[in-house]
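Visitor: Sequence unavailable; structure follows:
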């Protein structure tokens, strides 16, 4: 995530469905909606639209989800998957599986041709999705159908160019109408987020900002103050496979799975929590139950798992196999946080 990290550091530049059973935060049944005042011959489409609107309104915000989990003394599981890899039909099934397995917030990545913030696994995933012809409009169309069936909020992870291409106000309206609750735009520095935050707020969307190990304290405070939903702590954990200390690398820059979690994550969390009461989620490099358990023990409000899930979906022998493995991983990670 070279560009995003550079921007954050610089002061100038800136988861079977039935087996899962009911879970906290399940989406309200459409039957709760009262149509007492509607004409007897009201078109079916109007009834469905009203029901969908009621469900969307009842679905909690990202910040509300974190607040409830904090009251319960729990840490949020935030999985990330790429839309369209291996195909959008599989993505739709994956969203439902992740939700049923207890995900608290889901990040959905829009495939982009130049994903600077992503490591090789997610870059390859985006390339495959684009090769299949996946477009932003296709992603939004799929999301509109799936989100009413989910109980957890979904946040969109997208680069800035697709936003500019459609115009910021129009983009935010599209995202809101799709039922999405948040937005992560990794390649926009703090100084250039004013209009994004303003338009997001008008559409009840929470714009999540990122901070890194190299972000100066003063700048980190500003990011924490401006970020909504939660604060995204970008930290790629220390590679610990080589016995020679000289070959160990602190990989701050792009996403990807790592061997062990560096203890520095704990001190970074403490530094952020000194300046804000907003929830902090650690991402980029988290891939195992041991990772999430350790990070949760250090005080993180959320743990974001991306590359490990993306690899299962995109690199399995078949979509069915990928979904099965995704479900197994999501259940394992959720259990580690209970």
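Guide: Looks like it came in fine. Just so we're clear, the structure is a prediction, and the values are computed from it rather than from any experiment.
Visitor: contacts and neighbour counts: CA atoms only from here.
Guide: Fine.
Visitor: which ones are touching the most centrally placed residue in the chain?
Guide: Here the mean C-alpha position of the chain is nearest to the C-alpha of residue 107 (C-alpha atoms, centre = their mean), at a distance of 2.3 Å. Residue 107 is in contact with 78, 79, 80, 81, 154, 155, 156, 157, counting by C-alpha atoms under 8 Å, 6 or more residues apart in numbering.
Visitor: now with 10 Å?
Guide: 78-83, 95, 153-158, 180, 182-184, 304-306 (C-alpha atoms under 10 Å, 6 or more residues apart in numbering).
Visitor: try residue 183
Guide: Counting by C-alpha under 10 Å, 6+ apart, residue 183 has contacts 107-108, 154-158, 172, 175, 196-197, 200, 205-209, 228-229.
Visitor: so it sits in a helix?
Guide: No - according to DSSP: H, G, I helix; E, B strand; the rest coil, residue 183 belongs to no helix; its state is strand.
Visitor: gap between it and residue 284?
Guide: Applying C-alpha to C-alpha, to the nearest Å, the value for residue 183 to residue 284 is 17 Å.
Visitor: I'd like to know which elements the top helix by length along the chain is packed against.
Guide: Assignment by DSSP state H gives helix 319-336 as the longest helix of the chain. Judged by 3 or more C-alpha pairs under 10 Å, 6 or more residues apart in numbering; DSSP states H and E, helix 319-336 is in contact with helix 17-20, strand 76-82, helix 88-100, helix 289-297, strand 302-305, helix 307-315.
Visitor: quick check: angle from it to helix 307-315?
Guide: 160 degrees (axes from the mean of the first three to the mean of the last three C-alpha atoms, to 10 degrees).
Visitor: show me the contacts for residue 161.
Guide: 112, 114, 167, 185, 187.
Visitor: Can I get the helices and strands packed on helix 319-336 in TSV including mean neighbour count and distance to residue 68?
Guide: Supplementary listing: the helices and strands packed on helix 319-336 in TSV, determined by neighbours: other C-alpha atoms under 10 Å; distance: least, C-alpha to C-alpha, whole Å:
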stretch	mean neighbour count	distance to residue 68
helix 17-20	12	21
strand 76-82	27	10
helix 88-100	22	17
helix 289-297	20	16
strand 302-305	27	12
helix 307-315	24	25
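Visitor: nearest to residue 279, of these?
Guide: strand 302-305 (7.6 Å; C-alpha to C-alpha).
Visitor: Against that first model, consider the following:
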């Protein structure tokens, strides 16, 4: 059983929920990225999304775009990320999911990238610019090598298409809390709960929610209806704000924030329309 499947099965057995932080690899540098993954684990995260920097990300807002630009300008390569994962995998229990553009996968070679990533210790993939209709080859390669592939479902996705995407996904379903690009928001949409419930009617996969999840109370709201909360821009912003103070400051500030987010896994949501 894939590590992602094991993690969600354990949460289901224990009646608990998962925190999934997103981290841009190479921001501020790959050594600090490794430390941040360890900090996420210590904070209570179950799975980390590892963002592979790309010059033209399709779903990321200005915070993550700026983070990717920093990493690219400082020379980060996919091979550096996989080497770091391989060096740290034995010390980590968290699941590792690559958030990666298909342009990167295709440039390296579908089979080569997927095999190298899974051999290094990557458990799964989110490829936001790969439509599920065109994913058969990549999906087969990932499954053959023991990985999982999750697709995004947006609020604007028609029901029939959402059903097909859910069927094509393995490991978990990634439900966007809102349409558009990533970024921090003050509130989550009130229709989140019914959208989660509709997906539960068509799939037994765990449902994760991201895009706009920014605070511990957002985490509380999300996990009151879904299986995991994904937080990206709010974490990346804290990395960029601490960057000039050095690696220790980045890890300390970001680790503390992730610990705050993890507290939302166990407390009742405050003012949560999504839980009604």
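Guide: That came in fine, so what should we check first? Just so it is clear, the structure is predicted and the values come from calculations on it, not from any experiment.
Visitor: what's the TM-score for these two chains?
Guide: Overlay of the two chains. TM-score (TM-score structural alignment, normalised by the length of the second structure): 0.93; 264 aligned residues with a C-alpha RMSD of 1.2 Å.
Visitor: quick revisit: list the buried ones in the longest helix of the first structure?
Guide: Going by neighbour count (16 or more other C-alpha atoms under 10 Å), the buried part of helix 319-336 of the first structure is 319, 322-327, 329-331, 333-334, 336.
Visitor: How about stretch 133-142 of the first structure?
Guide: 134, 135, 139, 140, 142.
Visitor: mind putting these in JSON lines, distance to residue 263 of the first structure included?
Guide: Below are these laid out as JSON lines (distance: C-alpha to C-alpha, whole Å):
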{"residue": "134", "distance to residue 263 of the first structure": "39"}
{"residue": "135", "distance to residue 263 of the first structure": "40"}
{"residue": "139", "distance to residue 263 of the first structure": "37"}
{"residue": "140", "distance to residue 263 of the first structure": "39"}
{"residue": "142", "distance to residue 263 of the first structure": "40"}
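Visitor: mind listing which of those are in strands?
Guide: Assigned to strands by DSSP state E, none of these qualify.
Visitor: Among the residues you listed, which are located in helices?
Guide: Using DSSP H, those in helices are 139, 140, 142.
Visitor: Please name the nearest non-neighbouring residue to the first one.
Guide: The reference is to residue 139 of the first structure. residue 83 (6.5 Å; C-alpha to C-alpha, 6 or more residues apart in numbering).
Visitor: Quick one: map that neighbour onto the second structure.
Guide: In the second structure, the residue matched to residue 83 of the first structure (TM-score structural alignment) is residue 25.
Visitor: Compute the number of surrounding residues for that match.
Guide: Per other C-alpha atoms under 10 Å, the neighbour tally for residue 25 of the second structure reads 30.
Visitor: ranges for the strands of the stretch 51-200 of the second structure?
Guide: For the stretch 51-200 of the second structure, the strands defined by DSSP state E, counting those that start in this stretch occupy 95-99, 124-126, 148-150, 152-153, 173-176.
Visitor: Can you name every helix or strand that the shortest one contacts?
Guide: By that I understand strand 152-153 of the second structure. Short answer (3+ C-alpha pairs under 10 Å, 6+ apart): strand 152-153 of the second structure packs on helix 159-168, strand 173-176, strand 207-210.
Visitor: Relative to residue 71 of the second structure, which of those is closest?
Guide: Going by C-alpha to C-alpha, the one of these nearest residue 71 of the second structure is strand 207-210, 22.5 Å.
Visitor: buried residues in that closest one?
Guide: Buried residues in strand 207-210 of the second structure (16+ other C-alpha under 10 Å): 207, 208, 209, 210.
Visitor: Against the first structure, what's the mean shift for that strand, could you check?
Guide: Strand 207-210 of the second structure, aligned to the first structure and superposed, deviates on average by 0.3 Å (mean C-alpha distance after the TM-score superposition for the first structure).
Visitor: Pull up the aligned stretch in the first structure for that strand.
Guide: Going by TM-score structural alignment: strand 207-210 of the second structure matches residues 280-283.
Visitor: just stretch 137-155 of the second structure next, same as before
Guide: Under TM-score structural alignment, the match for stretch 137-155 of the second structure is residues 195-213.
Visitor: Would you mark the buried spots in that stretch?
Guide: Quick answer for stretch 195-213 of the first structure (16+ other C-alpha under 10 Å): 196-197, 199-200, 203, 205-213.
Visitor: do stretch 221-237 of the first structure as well
Guide: Buried residues in stretch 221-237 of the first structure (16+ other C-alpha under 10 Å): 221, 223-224, 226-237.
Visitor: Equivalent analysis for stretch 193-201 of the second structure, please.
Guide: For stretch 193-201 of the second structure, by 16+ other C-alpha under 10 Å, it's 193, 195, 196, 199.
Visitor: May I see the residues you listed arranged in CSV, with distance to residue 64 of the second structure as well?
Guide: Shown next, in CSV, are those (distance: C-alpha to C-alpha, whole Å):
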residue, distance to residue 64 of the second structure
193, 27
195, 26
196, 26
199, 28
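Visitor: Residue 29 of the second structure versus residue 250 of the second structure, what's the distance?
Guide: 11 Å.
Visitor: Residue 43 of the second structure pairs with which position in the first structure?
Guide: Per TM-score structural alignment, residue 43 of the second structure is aligned with residue 101.
Visitor: thought its match was touching residue 324?
Guide: No - Residue 101 of the first structure lies out of contact with residue 324 (C-alpha atoms under 10 Å); the separation is 11.9 Å.
Visitor: Touching, the match of residue 83 of the first structure and residue 33? I think so.
Guide: Yes - counting by C-alpha under 10 Å, residue 25 of the second structure touches residue 33, with 5.8 Å between them.
Visitor: Quickly list what's touching both of the two.
Guide: 50, 81, 84.
Visitor: I'd like the residues you listed laid out as a markdown table, including distance to residue 16 of the second structure.
Guide: Rendered in a markdown table, the data for these read as follows (distance: C-alpha to C-alpha, whole Å):
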| residue | distance to residue 16 of the second structure |
| --- | --- |
| 50 | 23 |
| 81 | 30 |
| 84 | 30 |
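Visitor: for residue 134 of the first structure, what are its contacts?
Guide: 83, 84, 85, 87, 88, 110, 111, 112, 126, 127, 128.
Visitor: Mind telling me what residue 146 of the first structure corresponds to in the second structure?
Guide: Residue 146 of the first structure maps onto residue 88 in the second structure, by TM-score structural alignment.
Visitor: and that match, what does it touch?
Guide: 34, 35, 37, 38, 82, 120, 121.
Visitor: which residues sit in contact with the first one?
Guide: By C-alpha under 10 Å, 6+ apart, the contact set of residue 34 of the second structure is 23, 25, 26, 40, 81, 84, 85, 87, 88, 89, 251.
Visitor: any chance of these in CSV, with distance to residue 220 of the second structure too?
Guide: Formatted as CSV, the contacts of residue 34 of the second structure follow (distance: C-alpha to C-alpha, whole Å):
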residue, distance to residue 220 of the second structure
23, 21
25, 27
26, 29
40, 18
81, 31
84, 32
85, 30
87, 34
88, 30
89, 29
251, 24
